[in-house]
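# generate coordinates for the sequence data below:
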Amino acid sequence: MSSAPSLAHQLLRRKPVEQLRAEAAEGVDGQPLRRTLGVWHLTMISVGATLGTGILVVLGTAVPLAGPAVWISFVLAGVAALLSALSYAEMAGAVPTSGSSYSYTYATMGEGIAWVCGWCLVLEYAVSVAAVAVGASEYVDETLRVFGLHLPAVLSAPPGDGGLVNLPAAALVLVAMLVLLPGAKESAWVNTLMVLVKIALLVFFVIVAFSAFRIGNFEPLAPMGAAGVSAAASRLFFSYIGFDAASTAGEEAKNPRRDLPRAIIGSIALITALYILVAVAAIGARSWTSFSADEASLVRIVVDVTGQPVVALVFSIGAVIAIASVVLTVLYGQTRILLTMARDGLVPKVFGRVSARTGTPIANTLIVGIVVTIVSALVPLGELADATSIGTLIAFALVNISVIVLRRTQPDLERSYRVPFFPVVPVLGVLFCLFLAVTLGAGTWIAFGIWMVAGAVLYVAYGRRHSTLA
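Model prediction:
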């Protein structure tokens, strides 16, 4: 009888790319996910997970840092995001599974790093869904104010914030969970409709803002200099988080090796173009000195230009739809990450069961949805939500490293897309992610450290003993 492998051996053992591809085709217990998503759906998943509350409030915090040059900050942040997006595109084409960066690191750096990456993704997806849902309650309340109504604090805030339960946040997560249950194709169509609505909302803003455009508002262009532009770019980078959501749909894409790279790069291009257009229009319509982090800048500009306060209703409803789209797509990504980890034995098997009728992980979706609903309803997230930034940046950095490792270890592996200017692009991607991670506050690092210790305990207590990799 052979002895169990040592911990060091388990942490370093890798899962071959060929095995990952075979498992994706076979599914769990012979029940694969249904391949129903084309490049359009995949692109909308990434756009839906990225284009949300960020652009609706980000100008108020970024403009005071960069001045009229905030649009340049968007360009810099978009380029930084593109560096990681290109690496994601190569890995998604080479390893088209639902595990995203977790699977990529499993194939290149071993089970230990894969667990770290997967645990970071659980933090990124679950906490960010709750945080975004909590933010939705403010827009719901703003919508009700147009009709002279108001949500009492007892129903719109958790106990730590002076209330009893955040009912709008809980309701939003529950609705997203129910939408995901019938199947990926059905939920993808709902997400597509919501994405189109919020794109239309931003286009409407641009049209209104350009009607009051003044070129003089761009003078001086960078009153705080290059340092201010860079500081704003670092903050704006987090408005791009979410483009990797399409990579979690690798086992439900009709042609993942062709369509995933297109969806990832296409979503970044679309989002960056929208951000820059909105920033230019906003600065042109309003002096940069009047922007504040304490107000919804886009809503205020439209009200000032049109003179019609009722537009606040339109924008508030649009904001709720934008948030709902983010909640839906990120919750989807969370369930698919856990499904892949369950297939590898690192988390309980219940997360990997796929319904023969719907072709979706129903139990997984229900468990994740209910847990996130409770968190969003009862927990004041505060600075804990910032920990999602660390989880995201570490996952991004590991994907860039995975590209380098896989190119070295399997140079002849068939790839549907290759990162240009290798290895410069992935190296720059790693450096930029590490730079942004270092700039985060000490409280965020402490919260992240606690999370990782909990993950290490879970791996040793459960994952190590149930891992399916021989």
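
# okay, CA-based contacts and neighbour counts for the rest of this
OK.

# which element is Ile45 on?
Per DSSP states H and E, Ile45 falls inside helix 39-50.

# just checking, what packs against the helix or strand that that helix is followed by?
Counting by DSSP H and E, the element after helix 39-50 in chain order, helix or strand, is helix 53-66. Where contact means 3 or more CA pairs under 8 Å, 6 or more residues apart in numbering; DSSP states H and E, helix 53-66 is packed against helix 70-94, helix 225-236, helix 297-306, helix 311-343.

# contacting residues around helix 53-66?
Under the criterion CA atoms under 8 Å, 6 or more residues apart in numbering, residues 70, 73, 132, 222-225, 228-232, 235-236, 239, 275, 279, 288-289, 291-298, 319, 322-323 lie in contact with helix 53-66.

# before we move on, back to that, tell me how far the helix holding Ile45 lies from the chain's centre.
11 Å (CA atoms, centre = their mean, to the nearest Å).

# could you tell me the angle between it and helix 311-343?
Using axes from the mean of the first three to the mean of the last three CA atoms, to 10 degrees, one finds that helix 39-50 and helix 311-343 are set 110 degrees apart in direction.

# from the contact counts, what lies against whichever strand or helix holds Thr105?
In this structure, Thr105 sits in helix 101-108 according to DSSP H and E. The contact analysis (3+ CA pairs under 8 Å, 6+ apart) places helix 101-108 against helix 17-26, helix 111-146, helix 387-409.

# may I see the buried residues of that helix?
Within helix 101-108, the residues that qualify as buried are 101-108, counting by 16 or more other CA atoms under 10 Å.

# here is the second sequence; please produce its structure so I can put it next to the first one:
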Amino acid sequence: MSPAHTPKSSLPPLLGRGPQGVFRRTLPSEQPTGERMVRTLGLTQLTMIGIGAIIGAGIFSLAAAVARDVAGPAVLISFLVAGAASLCAAFAYAEFAGMVPKAGSSYTYCAAVLGELVGWIVGWDLLLEYTAIVAVVAIGMSGYLGFLLNSVGLDLPTWALGAPGTGAGHKVDLLAIVICLGVAWLLTRGTRTSARVETVLTIIKIAIVLLVIVVGFTKVNTDNLSPFAPFGLSGAFTGAATVFFAVFGYDALSTAAEESVEARKKLPKAMMISLAVSMGLYVLVCVVLTGLQNYKELNPSSGISSAFASVGLNGFANLIAVGAVIGIVTVTFSFMMGASRLWYALSRDGLMPAWFGAIHPKRRVPHRATWVIGVVSAVLAGVLPINAVAELTNIGVLLAFVVVSAAVLVLRYRKPDLKRGFRCPGMPVVPILGILFSVWLMSFLKWETWFRLGIWLAVGLVIYAAYGYRRTRQVMPGDSVDLDALNEMPDSDEPEGRLAPL
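The predicted model follows:
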């Protein structure tokens, strides 16, 4: 069709896809060599980052809390429902990761398909969620670390044992603060160095979880598993909305696209493998946990360790506490890495000041964003109770899952011939299920959680209107990008043998 016959849009320019439209599609341009990160992560390291993000506070803390308060032994169903919902969204994420090998995860995907404003809303939403997740898992760690310290006769002062309102005399969760700042320091050492540490810690964590399963099954008392659903199936479903926090770490993994070798192929594989391994371990641990100790007696702070101590395995309980601390450190690592890479992407595209996204000249990581996130998460972990922060993380990530599932559905039918390193199966059923599951789980969250999310998104819209809208047009001028440009993005950039040293 010639330009003369092109139909004119009835929408005002601000609501269109033109240069001034908030729904113009954007793709990040290639950064100069000295201003971009280096591709160093292979399939093994990516998978370990994914498992490191998924297995942590959920398996060591949330499972016991949910079993005791809302689900009983049916916490197993809670994890299966949450895992099914997560899998549908994981397929959508994997397809996008196979098309857009760029940092930013769902922000970058949504900006490329649904437009700049939608991408910003999702990115701003996830920036809070990832930072809050870091705080949540750090809080979860302090219970197990306290268990370890008590076992060797060491006690922190009462004021340092938790956030205000979590116990008599509690003023701040000192251990959680130390973990947040320590992980920020590790991440600023460089991707290759920090990823090696993450891989080693994740292997240790998996080994300890396997020991929990093998030893735990020898002590399971089936009487503890009855009644299986004392709160009814509604309790199990409510529990799913809470433990969903524990089964979506793969989306943080997708923020490492610009540090991945052969990102189109290896990122989707790492997402699928990490989720499959983690869900298998979750299911088995839930059976052990509720089989060792009656659900009413579970300790929400150090659930697995306390359950093993209740059957006389005190020494093994200490080993589990060590595994819990290691496991929670790896989750903190993965999500803080995800938050800093997301912030880098937002700054690179002009939606936030470039100062935050600056790459360290030697270590080639977004060091400023990492330290800001480390400090903010430390403050959250130090002064807020775990439940309030956990619910806030869930609603934000579920919202992102709804948008990503919708975007992959739209793009599959709008541009079916685009190069994809992975194709979401069961179109259109799987992404639709991802949307429905996510909305359903969101409906179980408290109105206060919705209100807090609304306030955060309103602040984000103000920032976009006052700064991001104009600045991003200076960084990425022009009309909407042609989606066919996705095919021109490099699959791998440098092969592993030519990686620049960190």
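
# which bit of the second structure covers the helix holding Thr105 of the first structure?
Under TM-score structural alignment, the counterpart of helix 101-108 of the first structure in the second structure spans residues 106-113.

# what sits up against the helix holding Thr105 of the first structure?
With contacts defined as CA under 8 Å, 6+ apart, helix 101-108 of the first structure is touched by 14-17, 20, 88, 91, 95, 97, 111, 113-115, 117-118, 121, 337, 340, 395-396, 398-399, 402, 405-406.

# which among those residues count as buried?
For the contacts of helix 101-108 of the first structure, a neighbour count by 16+ other CA under 10 Å gives the buried set as 14-15, 17, 20, 88, 91, 95, 97, 111, 113-115, 117-118, 121, 337, 340, 395-396, 398-399, 402, 405-406.

# so stretch 122-134 of the first structure matches what in the second structure?
Counting by TM-score structural alignment, stretch 122-134 of the first structure corresponds to 127-139 in the second structure.

# what's the end-to-end length of stretch 413-429 of the second structure?
Stretch 413-429 of the second structure has its terminal residues 13 Å apart, counting by CA to CA, to the nearest Å.

# and it, how far out from the chain's middle?
Its chain's C-alpha centre and that of stretch 413-429 of the second structure lie 24 Å apart, by CA atoms, centre = their mean.

# buried stuff in that stretch?
Neighbour counts over stretch 413-429 of the second structure (16+ other CA under 10 Å) mark 419-424, 428 as buried.

# including distance to Arg39 of the second structure and secondary structure, could the residues you listed go into CSV?
Shown next, in CSV, are those (distance: CA to CA, whole Å; DSSP: H, G, I helix; E, B strand; the rest coil):
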residue, distance to Arg39 of the second structure, secondary structure
Lys419, 21, coil
Arg420, 20, coil
Gly421, 18, coil
Phe422, 20, coil
Arg423, 23, coil
Cys424, 25, coil
Pro428, 33, coil
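
# any chance of those in TSV, with distance to Trp355 of the second structure too?
Converted to TSV, those look like this (distance: CA to CA, whole Å):
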residue	distance to Trp355 of the second structure
Lys419	34
Arg420	33
Gly421	33
Phe422	35
Arg423	37
Cys424	37
Pro428	41
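
# of all those, which comes closest to Thr188 of the second structure?
Checking these against Thr188 of the second structure with CA to CA, the nearest one is Gly421 at 30.3 Å.

# aligned to the closest one, what sits in the first structure?
Taking TM-score structural alignment, Gly421 of the second structure has Ser416 as its aligned residue in the first structure.

# isn't its match right up against Asp259?
No - with contact defined as CA atoms under 8 Å, Ser416 of the first structure does not count as touching Asp259 (9.4 Å).

# list of residues touching the match of stretch 122-134 of the first structure?
56-57, 173, 175-177, 179-180, 252, 328-329, 331-332, 335-336, 338-339, 342-343, 373, 376-378, 380-382, 385-386, 389-390, 392-394, 396-397.

# before we move on, back to that, let me know the closest of the buried residues of stretch 413-429 of the second structure to Gly312 of the second structure.
Cys424 (47.3 Å).
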